[in-house]
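Visitor: Predicted model, plus sequence, below.
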Amino acid sequence: MRKNIQYLCYLIVVLTVISATVGIFYSTDGVPFSVENIYGETVELYGDGIYKYDTYFTAGINKGTDAVMIFIALLFMILTAIRGKATRYKYIHVGILVSILYYSTCLSFGITFNSLFPIYVLLFSASLFAIIFILSELLMKDTISAELHEKHFKGTAIFILISGSSTLVWLQFIIPAVLTGAPMEHIGVYTTEPTFVLDLAIILPTYVGCAIALYRKSAIGYKLTPVLLTFLITIGIIVIGQTLFQASMGIVIPIQELLGLVISFAILGLIAIILNIRFLKHF
């Protein structure tokens, strides 16, 4: 890795740790309060810390994500230092970088404006360009071994397809809102949910395309598979962290959402760990 790209990765670590640490520990000693949103609904805002103007529900999600991202950032720092020692580390490194970009995107576009906004934007920019530089280099220079190319990972391709299709779960919130004209559930003080856009417009087609490429034994399929599996693992861990933080705040998650949005993603993440370990043995 070129030194300037390595320095960019270390900057990403610093920015992620700052954002996550402030999100978890910074407090203004405020208390929750209620406001009326643009849809005429009364919603409860968190009222404290950097997320004081976000809904109580969203603050729990953000804090849970922040807790996990501190450990992900530290792992990313270690991988930045050792990625040159083995090819498999390079793919894990990019997969974790994808999760950091996803994190920064959600912060930049998905929460109420706060004093960390410049950090969010800088982290978003740094992680976006780092992915462009590192992934393009990985796709162009690293070759697939003959041993790996001889193997046909049909099961892994099907799993990646299923994982990408899991983002369709968001349609249960989008379609009723579109048909009735009513605001989406948990929309709070926001106008839209960037997670829906990222998952349906980017994650879904990327996973479907990777699954097809891997099934056809295309080189790009072999290269993207460990990246996407690593990203899926981080999402599974993040979902667990979000749920634990919400539970600690007294937020009760309906059983259908617990099964469809929490347990399902956690199971996908667990399976992704197993498949990724098996897949990376060939690198």
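Guide: Yep, it's here. All values reported here derive from a predicted model rather than from experimental measurement. Residues are numbered from 1 along each chain as shown.

Visitor: Please make it C-alpha for all contacts and neighbour counts, starting now.
Guide: Will do.

Visitor: check contacts around the residue of the chain most remote from its centre.
Guide: Relative to the centre of the chain, the most outlying C-alpha is that of Ala146, 32.3 Å out, by CA atoms, centre = their mean. By CA atoms under 8 Å, 6 or more residues apart in numbering, no residues touch Ala146.

Visitor: now the helices for the stretch 1-150 of the chain?
Guide: Applying DSSP state H, counting those that start in this stretch to the stretch 1-150 of the chain gives helices spanning 3-25, 56-82, 87-110, 117-141, 146-150.

Visitor: Below is structure B, check it against A:
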Amino acid sequence: MNQTAASKPSTILATLVGILSLGAATAGLSTGTQGTVRSALTVFGETVPLYGHGLYRHDSISVAEQAVGQDIVTLGVAIPLLGLALFLARRGRLKGQLLLTGTFGYFFYTYASYAFLAMYNAFFLVYVAVMSLSLFGFVLSWSSVDLKKLAPSAQPKFPAKRTAAFLFFAAAAVGLMWTGRIAPGLFSDPMQPPIGLDHYTTLVIQALDLGIVAPAAAVAAVLLLRKKASGYLLSSVLVLKECTMLTAISSMLVRMRMAGVEISIVELLLFPAMNAVVVYLLIAMLRSLNEIDAPGRTPT
């Protein structure tokens, strides 16, 4: 292996993330198919029907169907991608290092959502473990990329303007969509809960998107247009993260639609369209990278 090979700690972290997430996602898809139909009364006086069976039996139908859709993508896409990324990164491939960083980002976002949003279940400690392991894996993988040599390796074929345009659009779309759902209820008397709060205490996904994902996308777009080395890295990681997450969201929408959950036409059209665009951008990014000219730092 040459200088860009994934470090031993990154390899251990990726292996543990893969094993634990395999167990958690499998459990989410296989623990029960029938249960008692129940409802929960929220603090706002609303009645929310619960999923009623399996690992997500105490969650609302909407959140449970989203979790099932997420588990399908974790098993079918994210875990194989993690294995491929680790394989390439251990052989010193820059593409592998970027894929590994972005995939760690997917697992952190996903299992932070499970740890903070999903109703307490037997896999809570597994969710926390995957969240923690993937966070440290993300940091290690990110720090292993040599920014001074990443930008020259990507130019001039890197789809910078197209990627920046997508990131600006994604940041604006997410911001407008979530604030549009939240803001109206804040000014009503009495204050009304936003759609999707169900029987939970706060909006975890919206907090992550508005507080981290959307600002990061906007910053990455600006850095990319300025041809900053950090822009190439951050945009690459975000595009991969968005690729996996939008695939998961598309799966969620299908599950929710089948379960009779009300979904706006904007969401039904927007997310699959963004999914197609981000897959195209990811492929274009990976094809633009010159492996020979882009060695990274010595692993620690």
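Guide: Nice, thanks for sending it over. Quick caveat: nothing in here was measured; it's all calculated off a predicted structure.

Visitor: Give me the TM-score for this pair.
Guide: With the length set by TM-score structural alignment, normalised by the length of structure 1, the two chains reach a TM-score of 0.92; 279 aligned residues with a CA RMSD of 1.9 Å.

Visitor: returning to that earlier point: so which of the helices of the stretch 1-150 of structure 1 comes closest to Pro226 of structure 1?
Guide: For those, the distance to Pro226 of structure 1 is smallest for helix 87-110, at 6.0 Å, taking CA to CA.

Visitor: helices or strands next to the closest one in the packing?
Guide: Packing partners of helix 87-110 of structure 1 (3 or more CA pairs under 8 Å, 6 or more residues apart in numbering; DSSP states H and E): helix 56-82, helix 117-141, helix 194-198, helix 219-248.

Visitor: could these be laid out in JSON lines, adding mean neighbour count and distance to Tyr207 of structure 1?
Guide: Putting those into JSON lines (neighbours: other CA atoms under 10 Å; distance: least, CA to CA, whole Å) gives the following:
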{"stretch": "helix 56-82", "mean neighbour count": "21", "distance to Tyr207 of structure 1": "22"}
{"stretch": "helix 117-141", "mean neighbour count": "17", "distance to Tyr207 of structure 1": "16"}
{"stretch": "helix 194-198", "mean neighbour count": "16", "distance to Tyr207 of structure 1": "12"}
{"stretch": "helix 219-248", "mean neighbour count": "22", "distance to Tyr207 of structure 1": "7"}
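
Visitor: Dump these into a markdown table; add distance to Ser264 of structure 1 as well.
Guide: Compiled in a markdown table, these are given as follows (distance: least, CA to CA, whole Å):
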| stretch | distance to Ser264 of structure 1 |
| --- | --- |
| helix 56-82 | 17 |
| helix 117-141 | 28 |
| helix 194-198 | 17 |
| helix 219-248 | 9 |
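
Visitor: Tell me which of these sits nearest to Arg278 of structure 1.
Guide: Of these, nearest to Arg278 of structure 1 by CA to CA is helix 219-248, at 10.0 Å.

Visitor: Distance from the chain centre to the helix or strand that that closest one is followed by, please.
Guide: The helix or strand immediately downstream of helix 219-248 of structure 1 is helix 255-257, counting by DSSP states H and E. For helix 255-257 of structure 1, the distance from its own C-alpha centre to the chain's C-alpha centre is 21 Å (CA atoms, centre = their mean, to the nearest Å).

Visitor: go on, stretch 218-234 of structure 1?
Guide: With CA atoms, centre = their mean, you get 14 Å for stretch 218-234 of structure 1.

Visitor: what does stretch 100-114 of structure 2 give?
Guide: Here stretch 100-114 of structure 2 is found 6 Å from its chain centre; the criterion is CA atoms, centre = their mean.

Visitor: Now that stretch on structure 1. Mean distance?
Guide: Following the fit onto structure 1, the mean deviation recorded for stretch 100-114 of structure 2 is 1.0 Å by mean CA distance after the TM-score superposition for structure 1.

Visitor: Could you tell me where that stretch falls in structure 1?
Guide: The aligned range for stretch 100-114 of structure 2 in structure 1 is 93-107, by TM-score structural alignment.

Visitor: do you know how far the alignment partner in structure 1 of Val139 of structure 2 is from Met140 of structure 1?
Guide: Using TM-score structural alignment as the criterion, Val139 of structure 2 maps onto Ile132 of structure 1. From Ile132 of structure 1 over to Met140 of structure 1 the distance is 12 Å, taken as CA to CA, to the nearest Å.

Visitor: again, but for Asp48 of structure 1
Guide: 47 Å.

Visitor: One more: Thr195 of structure 1?
Guide: From Thr195 of structure 1 across to Met140 of structure 1, the span is 30 Å (CA to CA).

Visitor: before we move on, back to that, need the residues that contact the match of stretch 100-114 of structure 2.
Guide: Contacts of stretch 93-107 of structure 1 (CA under 8 Å, 6+ apart): 16, 69, 72-73, 76, 79-80, 83, 120-121, 123-124, 127-128, 131, 134-135, 194-195, 226-231, 234-235.

Visitor: Enumerate the positions of it that are buried.
Guide: Neighbour-count burial for stretch 93-107 of structure 1, with 16 or more other CA atoms under 10 Å as criterion, is recorded at 93-107.

Visitor: list the contacts for the counterpart of Thr47 of structure 2 in structure 1?
Guide: Residue pairing (TM-score structural alignment): Thr47 of structure 2 is matched to Thr42 of structure 1. Counting by CA under 8 Å, 6+ apart, Thr42 of structure 1 touches 34-36.

Visitor: ok, now Leu179 of structure 1?
Guide: No contacts exist for Leu179 of structure 1 under CA under 8 Å, 6+ apart.

Visitor: how about it, what's its partner in structure 2?
Guide: Taking TM-score structural alignment for the superposition, Leu179 of structure 1 sits opposite Phe187 in structure 2.

Visitor: What is the neighbour count of Ala118 of structure 2?
Guide: 21 (other CA atoms under 10 Å).

Visitor: Identify the residues contacting the spatially closest residue to it that is not a sequence neighbour.
Guide: With sequence-adjacent residues excluded and distances taken as CA to CA, 6 or more residues apart in numbering, Ala118 of structure 2 is closest to Asp59, at 6.7 Å. Contact analysis of Asp59 of structure 2 by CA under 8 Å, 6+ apart lists 50-52, 118-119.

Visitor: Okay, Asp59 of structure 2 and Gln192 of structure 2: tell me how far apart.
Guide: Asp59 of structure 2 is 21 Å from Gln192 of structure 2, by CA to CA.

Visitor: And for Ala40 of structure 2?
Guide: Using CA to CA, Ala40 of structure 2 is found at 17 Å from Gln192 of structure 2.

Visitor: Ok, Gln97 of structure 2 next?
Guide: 45 Å.

Visitor: Neighbour count: the two, which is higher?
Guide: Comparing Gln97 of structure 2 with Gln192 by other CA under 10 Å, the one with more neighbours is Gln97, at 27 against 14.
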